[in-house]
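Q: Any chance you could fold what I've pasted below:
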Amino acid sequence: MLIGRTLSPGARIAAVLVLLALALTNLGWIIRDLNEAGRIVDVLWLWTGQPARADNGLWASSALDPQLLMVYVVSAAVVPRSGSTRGVVGTLGLLTVLLRLPRLWDSRVNVWPLEPGLATRVDVTTYGTLLLGLVLLVLALTARRDTASAAGRPDAEASGGTGTGPGGPPARPRRWRARVAGVLALALAGVATAWEVHWSVELSGDSYWDQVWGDRYLFFPLLGSPPGWIRWATLLLLLAVAGTALARAAVARPLGMTVAGLVAMGHLLTLVGLVRADYLQHLGSADTETHLTFWTSLTGLPCALLVLVLLLAREAQPPPPSPAGERWAGREDLAPLGER
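A: Model (predicted):
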């Protein structure tokens, strides 16, 4: 009987190597920006959304790079032993491709004055990152095996039937926790939708879509995505988390925890940026949009963390049946006393 699917040992090793390559790529560009910054703290302020200037006037990394760096490193440590490896790898492949995709049509490197070789390095990073993201997706979709045969193996039994071992099936979230997490994710998606309605009204038609698709004159880090694209990607991912959590799908745990973690870090950086901009000292003079931004992040941060915590708990799986028990399935009354 088909219990679940996970990655083979060889596919796990390949996934770890890809994740480490992605982490090192992000780390390299972060180090580049730290070297270009007049002060190291300027890079931190850039990640919070505050204006900061590099020595050559151009930044490569965005707030997503340190966040993805942490996710890649943690996932590389989890993949060798988790029963939800297929969901983890697929989620990170989807995130990598989705968040780097706008670089394919970004023409800023062709019109901005860049240091020699920088445009080439940006292009190589873009295509290499997208390729690695596609590799993760292919591994999640094709490099899989039936875990039903793992029932009698020591590694499956060592997981205690929880789906935590490499031979165990992926564990679903617990029932009431999944429902609460799904509702919270749906609420976060609703707030994100309200903000998109606001921006579509606030900005003219062309300006709004330039925020989504990018424009050669729109300033954001070279390896970053347009702000509107990130907002829409976050909205769609939150809807996916809500749907999978309410359905108690096995992928809800890796997808939900990853997306919730990124959303929480994004809200935290926004709050730090507002505090640094002396928002709390100028509450009376701040405009409505700034107030709404502050309260969105102040409430969104604990909501996202709660989604992560709720999906952390996995549903307990029954222990694998013994071969003797399988022989008498449905006829327990006829089984010898020692095999009942």
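Q: going forward, measure contacts and count neighbours with C-alpha atoms only.
A: OK.
Q: May I see the buried residues of the helix or strand containing V180?
A: V180 is located in helix 175-202, with elements delineated by DSSP states H and E. Residues of helix 175-202 classed as buried by neighbour count (16 or more other Cα atoms under 10 Å): 177-189, 192-193, 195-196, 199.
Q: quick one: that helix to chain centroid distance?
A: 16 Å (Cα atoms, centre = their mean, to the nearest Å).
Q: For stretch 4-16, which outside residues touch it?
A: Stretch 4-16 has contacts (Cα atoms under 8 Å, 6 or more residues apart in numbering) with 76-77, 79-80, 83-86, 89, 136, 139-140, 143-148, 166-167, 169-170.
Q: With stretch 91-110 instead?
A: With Cα under 8 Å, 6+ apart, stretch 91-110 has contacts from 72, 119, 126, 129-130, 132-137, 213-217, 222-226, 230, 233, 254-255, 258.
Q: Let's see this one next, to set against the first:
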Amino acid sequence: MRQGFALASGARRVGALVCGVLAIVEAGWVAQDVSVVGGDGLWQVWAGLAVPVGGAPLNTSVVDAALIGLYVVTAVAAFRAVAAGAFVAVGVVTLALRAPAVLILGGQWDGSLGVQGQLVLTAAGEVLGAVVLLVTVVRGRRVMPGREPSPPRAAAGVAAGLLLLVVAGMMGAWQFSRMAGLDGTEQPPGFFWRTVTGGYLVNALLGTPFGWLSWSTVGLCAAAAVASMTRTPWARPMGIAVAWLLLPLAVPVLAATKLTAPTVGEFGAAFAVAAAVVVALLLLPRAEGPFGWRSDSFDPDEIAGFAGQDTLTMPTFGAYGGTYLDPPPPPGPPPGGAGYLGPGQSW
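A: As a prediction, this is how the structure comes out:
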């Protein structure tokens, strides 16, 4: 029997609580933006089709919508005893997207608890929550026979990995071409470095700089591709989370696409969306729980109490030492009998 591992019930409750709190905090900032520009206006700003009145950026971007989706799904997956992979995937993605926001917002914070301070605390809290999820996985694991996240099938894992590698290669090549001026555009010195560090192209106060978002997604795609092709226990949740993350990069590009004359970047964005859908379909489990967990309902804390029992000496239900078709043994002698029959005797 395989020696897998599962998260203890306490660790799963901690992970679900962290994901729930992060989702509520993110939803609060989205609701605040809706109260300013309305639902339709928020979508247009997220898609890059409009700017708020006065030109000031909103608090959130489409990345926040992607994070809310990941937090909600992971909180649901936490009810599975083998939800460790979901916590790892969400923790890594959160660190990749929120670490620059802490540096950018923290460098401009004057220590007050106004909107700027609340944004700093939000970004720092999400980074802390991601660390808690990762620590929870490390500290809350319990070795359980046969209790491991189900890896993708060999063919599906290789196909998903190849698609993710193609997307990573396209995104990396596009970024290099822009940096080298091969796309025909000229930028001032240091422009692309500032897109990574937050000097340019930050479309929301909680937003991730475009350059950082692009390169971090390239790295996440490559890591998820390797996990899928090697069929590691984290392959399913990591691949699905990265596929979901590809949408924020593609939405602003596709929203402004002109079908009559699509550019190379627009074609790449469309391919990334299609690849994300295919990867998710390849990695989604069949007849199993969410995020690829085996659909068992046993709790490792409950099973641990039976670890010391010798189950090999316990009889199988309905069997009497032979096959299931063997008749049961004859009944014993009646009370008061000698325990055996002599010659010619009968009951």
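Q: From the contact counts, what lies against the next helix or strand after the helix holding V180 of the first structure?
A: For helix 175-202 of the first structure, the succeeding helix or strand toward the C-terminus, using DSSP H and E, is helix 205-213. Packed against helix 205-213 of the first structure by the contact rule (3 or more Cα pairs under 8 Å, 6 or more residues apart in numbering; DSSP states H and E) you find helix 227-246.
Q: rewinding a little: just the contacts of stretch 4-16 of the first structure: which are in strands?
A: Judged by DSSP state E, the contacts of stretch 4-16 of the first structure include R145, D146 as members of strands.
Q: which of the contacts of stretch 4-16 of the first structure count as buried?
A: Judged by 16+ other Cα under 10 Å, buried ones among these: 76, 79-80, 83-86, 89, 136, 139-140, 143-144, 146-148, 166-167, 169-170.
Q: counterpart of L118 of the first structure in the second structure?
A: Matched by TM-score structural alignment, L118 of the first structure corresponds to V115 in the second structure.
Q: quick revisit: quick one, which of the contacts of stretch 91-110 of the first structure are buried?
A: The buried subset of the contacts of stretch 91-110 of the first structure - by 16+ other Cα under 10 Å - is 72, 119, 126, 129-130, 132-137, 213-215, 222-226, 230, 233, 254-255, 258.
Q: Can you report how many residues lie near L121 of the second structure?
A: By other Cα atoms under 10 Å, the residues close to L121 of the second structure number 16.
Q: give me the element it is part of.
A: Assigned by DSSP H and E, L121 of the second structure falls in helix 115-139.
Q: and that helix, what does it pack onto?
A: Right, helix 115-139 of the second structure is packed against helix 9-46, helix 84-107 by 3+ Cα pairs under 8 Å, 6+ apart.
Q: deepest of these, which one?
A: Ranked by mean neighbour count, those are led by helix 84-107 with a mean of 22 (mean count of other Cα atoms under 10 Å).
Q: average gap between that one and the first structure?
A: Compared with the first structure after fitting, helix 84-107 of the second structure has a mean deviation of 1.7 Å; criterion: mean Cα distance after the TM-score superposition for the first structure.
Q: Figure out how far that helix is from the centre of its chain.
A: So, by Cα atoms, centre = their mean, the centroid of helix 84-107 of the second structure is 12 Å from its chain's centroid.
Q: try stretch 71-86 of the second structure
A: The answer for stretch 71-86 of the second structure is 9 Å, by Cα atoms, centre = their mean.
Q: ok, now stretch 58-78 of the first structure?
A: Distance, centroid of stretch 58-78 of the first structure to centroid of chain: 10 Å (Cα atoms, centre = their mean).
Q: swap in stretch 194-209 of the second structure?
A: So, by Cα atoms, centre = their mean, the centroid of stretch 194-209 of the second structure is 24 Å from its chain's centroid.
Q: what about the helices and strands packed on helix 115-139 of the second structure, which gets the closest to D296 of the second structure?
A: Set against D296 of the second structure and scored by Cα to Cα, these come closest in helix 9-46, at 13.9 Å.
Q: Just want the angle from the closest one to strand 141-145.
A: 110 degrees (axes from the mean of the first three to the mean of the last three Cα atoms, to 10 degrees).
Q: one step back: what's the helix holding L121 of the second structure in contact with?
A: Residues from elsewhere that reach helix 115-139 of the second structure (Cα under 8 Å, 6+ apart): 7, 11, 14-15, 18-19, 22, 25, 84, 87-88, 90-92, 94-95, 98-99, 101-102, 105-106, 109-111, 205-206.
Q: Mind doing that once more with 6 Å?
A: Outside of helix 115-139 of the second structure, the residues within contact range by Cα atoms under 6 Å, 6 or more residues apart in numbering are A11, G15, A84, F87, V88, G91, L95, R98, V102, L105, G106.
Q: What is the helix holding V180 of the first structure packed up against?
A: helix 227-246 (3 or more Cα pairs under 6 Å, 6 or more residues apart in numbering; DSSP states H and E).
Q: Tell me the spacing between the match of L118 of the first structure and W29 of the second structure.
A: Distance of V115 of the second structure to W29 of the second structure, given as Cα to Cα, to the nearest Å: 11 Å.
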